[in-house]
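>>> Prediction below, plus the sequence it came from.
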Amino acid sequence: MGWLLLFAAGCSEIVFAISLKYNDGFTKLWPSVVTGVSGAGSFYLLMLAIRTLPLGTAYAVWTGMGAVGVAIIGIFLFKESADWFRLASILLIIVGIVGLKLTHVE
């Protein structure tokens, strides 16, 4: 259950980060609401996940999911660079996340 909560927290973190781009310094109501709700939801789900998962592992996976998700969405939604070095770097983060999952013993 901890990994499922952590996955949901990571997805919520991606929504939170993307919504920061749209709330224009908290001057737009609905994007600001999305930012607040997704940010609070992400922290809450992370808090629940660390009840059963090691803190270091959970935090690293949570931030890694956010970084990878936002980087990939940025490539498609905001036309950010998709050069080979950036994609390789994203892949390295994914390898790290998978490695943390595989080394977690319950």
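Nice, I can see it. Numbering: from 1, shown residues only.

>>> use CA for all of it now, contacts and neighbours both
Fine.

>>> For the chain, just list every one of the helices.
Secondary structure of the chain by DSSP state H: the helices cover 2-22, 29-49, 55-77, 84-103.

>>> centre of the chain versus the shortest one, how much separation?
In terms of CA atoms, centre = their mean, to the nearest Å, the centre of helix 84-103 is set 13 Å apart from its chain centre.

>>> Over to the first one?
The gap between where helix 2-22 is centred and where its chain is centred comes out at 5 Å by CA atoms, centre = their mean.

>>> May I see the buried residues of that helix?
Within helix 2-22, the residues that count as buried by 16 or more other CA atoms under 10 Å are 2-3, 5-20, 22.

>>> Second structure follows, compare the two:
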Amino acid sequence: MAEPRCPRCGDSLADYTEDDLVYLTGDDRPYCSGECVVATWRAAQKEPAVGPRCGNNPNVRLSPGDQQAVDEFRAYLARRRAGGPPERYPFSDGGPS
């Protein structure tokens, strides 16, 4: 049987007595320290993933630079859809060859 390990840091629990082990409320697994319990709890409190990180996902907050790139590309697509000439090609290579 494999020796028990802390679920957070992976340290061996073989050298700990039962009184030394720390438990997270609602979790039967023993942890090696209070720091590991707190880190596990904090990680669980963060927002769950809301899907892919892209401009098409309204649940993701993009950085200002990413948002600007998405807005510029959407404007480029809108100009193309309207039949007008694109003011500029949205990529840095200067356009299609």
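Perfect, I can see it now. This structure is a prediction, so every number in the text was calculated from the model and none was measured.

>>> Just give the TM-score of the two.
For these two chains in superposition, a TM-score of 0.28 is obtained (TM-score structural alignment, normalised by the length of the second structure); 40 aligned residues with a CA RMSD of 3.4 Å.

>>> Just name the most buried of the helices of the first structure.
Each of those was given a mean neighbour count from mean count of other CA atoms under 10 Å, and the largest, a mean of 20, is that of helix 2-22.

>>> I'd guessed Ala60 of the first structure sits against Ile97; true?
Yes: Ala60 of the first structure sits in contact with Ile97 when judged by CA atoms under 8 Å, with a separation of 7.5 Å.

>>> ok, now which ones touch the residue nearest the centre of the first structure?
The central residue of the first structure, meaning the one whose C-alpha is nearest the mean C-alpha position (CA atoms, centre = their mean), is Gly66 at 2.0 Å. Listed by CA atoms under 8 Å, 6 or more residues apart in numbering, the contact set of Gly66 of the first structure reads Gly10, Cys11, Glu13, Ile14, Ala17.

>>> let's see 6 Å
If a contact means CA atoms under 6 Å, 6 or more residues apart in numbering, then Gly66 of the first structure has Gly10, Glu13, Ile14 as its contacts.

>>> if we take those residues, which one ends up nearest to Leu45 of the first structure?
Proximity of the contacts of Gly66 of the first structure to Leu45 of the first structure was ranked by CA to CA; the top entry is Gly10 with 8.7 Å.

>>> I'd say the closest one and Met65 touch.
Yes: taking CA atoms under 6 Å as the contact criterion, Gly10 of the first structure and Met65 are neighbours in contact, 5.4 Å apart.
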